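**Student:** Build me a structure from this.
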Amino acid sequence: MLAGILGGQGTQIGGHYYFLLFFLTAPLVVPTHDKRGMAIVCAICVSWFCLFELHPWPSSIAVQALGPATIKLLYLSVLLSGSVVLFVALLAGEYFSELLERRIQQMASTDELTGLGNRRVFYQVLAQWQAAYHCEQRPFCVAMLDIDHFKNINDTYGHEAGDQVLRALSMLLRQGVSQEDVVCRIGGEEFAVLLAGHTLEQARMVCEALRQRIAATPIRAAGTQLQVTVSLGVGQCKGPDCLAGIDRALYAAKHAGRNAVHLHQAGVAEPNQAQV
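**Tutor:** Purely as a prediction, here's the structure:
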């Protein structure tokens, strides 16, 4: 656009001042933290302006024949169109920058295989809920669960079948809790569920329902129906060491025969009697 303007109008009517416009808007186009890029853009714009200011040339004969009024109208039209193009470009750049930033944040917080929140999300939400508990005494519980004998599934049917089991289990977990609750995959076959506003007894009932639903739902993988069970440890988070206690409850559930829910309360892992 500048080549066309300067080639026809020359520099006598100020077409080269567009470079100053780009110089002034450089902070909007180049990220402010990119100091090197900012310096390069500004130096290029100022250099071109100085070059045309020191070495001007007249308009072409065809443009001069249009008359001063027509040239001014043409100049104003080009100025207006350039402003519109720049404005649209800035809006588009801001939109795509925000879109890219949201996509990056989503990729950083989402487990790629299951679509659940990852370990990072789990600890972020846990910290937020713990802060809310200390300020407002808002109770919540955490359940940690493992797929029973998951290694046997991978060894027998292959890792693709294992991935299918993980995806199916993730769907069952999401469907078995409320929208306020948060389900995350925090390890290979290890999941965590943050249960908002739940007492320990309410959390036990939710976890027991999840355990029964998973055990009663065959999962199709590798062309066959697999019967999958899970072991769960659940506790109410009131202190910084609650996860260690819940992990011990999960460990107790696995060593008590699996496919069970064990509770953690006051540092003691108590078995839930509803066990298959």
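**Student:** Every contact and neighbour count from this point should use C-alpha atoms.
**Tutor:** Will do.
**Student:** List the buried residues of the one helix or strand residue 167 maps to.
**Tutor:** Per DSSP states H and E, residue 167 falls inside helix 159-175. For helix 159-175, the neighbour count (16 or more other Cα atoms under 10 Å) marks 161-170, 173-174 as buried.
**Student:** now stretch 215-233
**Tutor:** Quick answer for stretch 215-233 (16+ other Cα under 10 Å): 215, 217-219, 221-222, 228-233.
**Student:** To compare with the earlier structure, here is another sequence to fold:
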Amino acid sequence: MSKTKWGFKVHEADDIQRNLDWLQSQLEQLFVSDETSHSARKRIVCDIGFLIFPLIVLTYNVLFALTKNTALIITGVLQIPFALISICWLIRGRIRWPHLSHYVLAGILFMDTTVGIFSGQGTLLGTHFYYLFFTVGVAVVVPSNMPRFTWLLMLVNLTCFTLMEFFGVPAASEIAAMDLEHLKSFQMLVFLSMTLSISAAVYFADWSYFVLEDRLIKLASQDFLTGLPNRRAFHSHLKRKQASAKATEGSYCICILDIDHFKKVNDTYGHDIGDEVLKFVAQHLKDSVRVGDFVARLGGEEFVLFMPEIDLTDAIHVAERVRKAIDMCVYEGNGITIHVTISIGIIESYPDATDAELFELADQALYRAKQNGRNKLEIGTRSTVTYV
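**Tutor:** Here you go, the predicted model:
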């Protein structure tokens, strides 16, 4: 029954893995691309812009409706399609054409502002100051590997602002007839929305930097196939725990685990099945160790287990539990049944032990387990350390 149950779990895991792979590919498109990290940050700011812009349009439409000024309401309604385009692009276009986001956002904002001005608002409400904001915002949004495009957009927006500021665009008669108090309120709203927008852009540029950095660290420290930490992450974890153990005079144990006859699995069933077996073993390792233990994949068919605050006797019980758990289960998938076993070499820490010495001892113990018939656990002793 357990075998059948595990067989179904393998298929479910495949579906989950496919979804996770798709999600990771989307995250990699968002955070890791052929652009520089600075460019990726700016594309994230683009996405924030696609969210902020519809909110601004909605706010203006509500306020315009409250004034009951027909000309203002019309200019607000004419801007709604641009907000819808922004939302649609964020939902659909961002996934299909992520590298066009900065172009699309710049076009939407520029055209919306232009339509708002020439459909009746004119320069009376101060909306043309958005062009000045765009001049500054271009440097934040457009990727740094497009300097000519950046300078062109800045020049176009600065020119539009300068022409409208000095020559003006007349507002519709109904808007021009508004009382001074309402005009000042709308002008204040324009400047407030610009200030909030550029503040949000700067804030999210900094925030996205930390998100990007964290994502890159995770990608660099995780084994993509099994989801376990990789060799780099293990050595980093080991150094921290060694320092802690030295301060408290505590002991810890390290196990090196190797899948028996793994080359035969690859040669017989192919590397795809070999990958499934690796994931099968990785899952059992995670399920069988104690809370607080650290499991990582060293590479190939080799795994490593770090057990903190434990003596050799208890560590052997944990390692044997892991070995027996894998021995008792059979991998089933794609019509194939494989009995998987592992060999283990274990070593307990001792004063002034280095990473290299502990790994050498555990590796020699693993070698003896292989020589003695596999599917065994052997204990490393300090007398077996050899130095080259």
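**Student:** TM-score for these two?
**Tutor:** Remark: TM-score between the superposed chains equals 0.78 [TM-score structural alignment, normalised by the length of the first structure]; 269 aligned residues with a Cα RMSD of 3.6 Å.
**Student:** can you redo the buried residues of helix 159-175 of the first structure as a markdown table with distance to residue 99 of the first structure?
**Tutor:** Shown next, in a markdown table, are the buried residues of helix 159-175 of the first structure (distance: Cα to Cα, whole Å):
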| residue | distance to residue 99 of the first structure |
| --- | --- |
| 161 | 34 |
| 162 | 33 |
| 163 | 29 |
| 164 | 30 |
| 165 | 32 |
| 166 | 29 |
| 167 | 27 |
| 168 | 29 |
| 169 | 30 |
| 170 | 27 |
| 173 | 29 |
| 174 | 26 |
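**Student:** ok, so of the residues you listed, who is nearest residue 128 of the first structure?
**Tutor:** residue 174 (20.7 Å; Cα to Cα).
**Student:** Quick check: the aligned residue for that closest one in the second structure?
**Tutor:** Correspondence of residue 174 of the first structure to the second structure, assessed by TM-score structural alignment: residue 286.
**Student:** got the contact list for that match?
**Tutor:** residue 295 (Cα atoms under 8 Å, 6 or more residues apart in numbering).
**Student:** Okay, helices next: where are they in the stretch 101-250 of the first structure?
**Tutor:** Along the stretch 101-250 of the first structure, counting by DSSP state H, counting those that start in this stretch, helices occupy 119-136, 150-157, 159-175, 200-216, 242-255.
**Student:** what's the most buried one of these?
**Tutor:** helix 242-255 (a mean of 22; mean count of other Cα atoms under 10 Å).
**Student:** what comes into contact with that helix?
**Tutor:** Contacts of helix 242-255 of the first structure (Cα under 8 Å, 6+ apart): 142-146, 148, 231-237, 259-265, 267-271.
**Student:** and if we set it to 10 Å?
**Tutor:** Residues outside helix 242-255 of the first structure that contact it (Cα atoms under 10 Å, 6 or more residues apart in numbering): 141-149, 230-237, 256, 258-272, 275.
**Student:** hang on, the earlier thing: please identify which pair of the buried residues of stretch 215-233 of the first structure lies farthest apart.
**Tutor:** 222 and 233 (29.3 Å).
**Student:** Nearest residue to residue 320 of the second structure in space, please, no chain neighbours.
**Tutor:** residue 377 (7.2 Å; Cα to Cα, 6 or more residues apart in numbering).
**Student:** Give the ChimeraX command for selecting the buried subset of the contacts of helix 242-255 of the first structure.
**Tutor:** Here is the ChimeraX command that selects only those of the contacts of helix 242-255 of the first structure that count as buried (16+ other Cα under 10 Å):
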select :141,142,143,144,145,146,147,148,230,231,232,233,234,235,236,237,258,259,260,261,262,263,264,265,269,270,271,275
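**Student:** Restricted to strands, list the contacts of helix 242-255 of the first structure.
**Tutor:** Taking DSSP state E, the ones among the contacts of helix 242-255 of the first structure that sit in strands are 141-147, 230-236, 261-265, 268-271.
**Student:** roughly how far apart are the corresponding residue of the second structure for residue 130 of the first structure and residue 358 of the second structure?
**Tutor:** The equivalent of residue 130 of the first structure in the second structure is residue 242 (alignment by TM-score structural alignment). According to Cα to Cα, to the nearest Å, residue 242 of the second structure and residue 358 of the second structure sit 12 Å apart.
**Student:** For the two, list the residues in contact with both.
**Tutor:** Any residue near both residue 242 of the second structure and residue 358 by Cα under 10 Å, 6+ apart counts here, and that gives residue 349.
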